[in-house]
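1. this one's structure only:
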């Protein structure tokens, strides 16, 4: 498992737990949401980067400017 693997079933459950608790994509908010969801500390430590990335992916939107090239 790579540190940013979000396809792991446990990581997906952690991301869903953070979404349901409306965690912000920062380490404190995500860690508290995961502790509240009763994940164990070693699971949180192993997957914190992937969970933050998963939470950030849900909350971020990208607006790309369209350049007219003539």
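-> Now that the structure is in, tell me what you want to look at. Because the structure is predicted, anything quoted here is derived from the model rather than measured.
2. please make it C-alpha for all contacts and neighbour counts, starting now.
-> Will do.
3. sec struct for residue 42, please.
-> Under DSSP: H, G, I helix; E, B strand; the rest coil, the three-state class of residue 42 is helix.
4. repeat for residue 61
-> Classified using three-state DSSP, residue 61 is coil.
5. next: residue 6.
-> Under three-state DSSP, residue 6 comes out as coil.
6. correct me, but it touches residue 51?
-> Yes. Between residue 6 and residue 51 there is a contact under C-alpha atoms under 8 Å: 7.2 Å.
7. mutual contacts of those two, please.
-> residue 12 (C-alpha atoms under 8 Å, 6 or more residues apart in numbering).
8. okay, now the one to match up with it:
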């Protein structure tokens, strides 16, 4: 998220925190829930979906090694 504008970064954070999947409907509903305006969502939807996809891809769940 280094070369994106602050609003897009906030939108990615809001979508991820609301558990959005990396698809248009899920991200749009999450951003509407976060009170972003529809024209902002329309302008940045592709970037936010890519950001959500990147965050979900880098998320790892620690496992407990019981041996």
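-> Nice, thanks for sending it over. Keep in mind that this is a model prediction, so the values were computed, not measured.
9. who has more neighbours out of residue 6 and residue 51 of structure 1?
-> residue 51 (31 against 21; other C-alpha atoms under 10 Å).
10. now for the more buried one: what does it line up with in structure 2?
-> Counting by TM-score structural alignment, residue 51 of structure 1 corresponds to residue 48 in structure 2.
11. mind checking how far that match is from residue 18 of structure 2?
-> 13 Å (C-alpha to C-alpha, to the nearest Å).
12. could you do residue 10 of structure 2 as well?
-> From residue 10 of structure 2 to residue 18 of structure 2 the distance is 12 Å (C-alpha to C-alpha).
13. what's the answer for residue 36 of structure 2, then?
-> Where residue 18 of structure 2 is concerned, residue 36 of structure 2 sits at a distance of 13 Å (C-alpha to C-alpha).
14. coming back round to it: what about the residue lying closest to the match of residue 51 of structure 1 once chain neighbours are set aside, helix or strand, and which?
-> The shortest distance from residue 48 of structure 2 to any non-neighbouring residue, by C-alpha to C-alpha, 6 or more residues apart in numbering, is to residue 12 (5.3 Å). Counting by DSSP states H and E, the element that carries residue 12 of structure 2 is helix 6-17.
15. just the buried residues of that helix, please?
-> Buried positions in helix 6-17 of structure 2, judged by neighbour count with 16 or more other C-alpha atoms under 10 Å: 8, 9, 11, 12, 13, 14, 15, 16.
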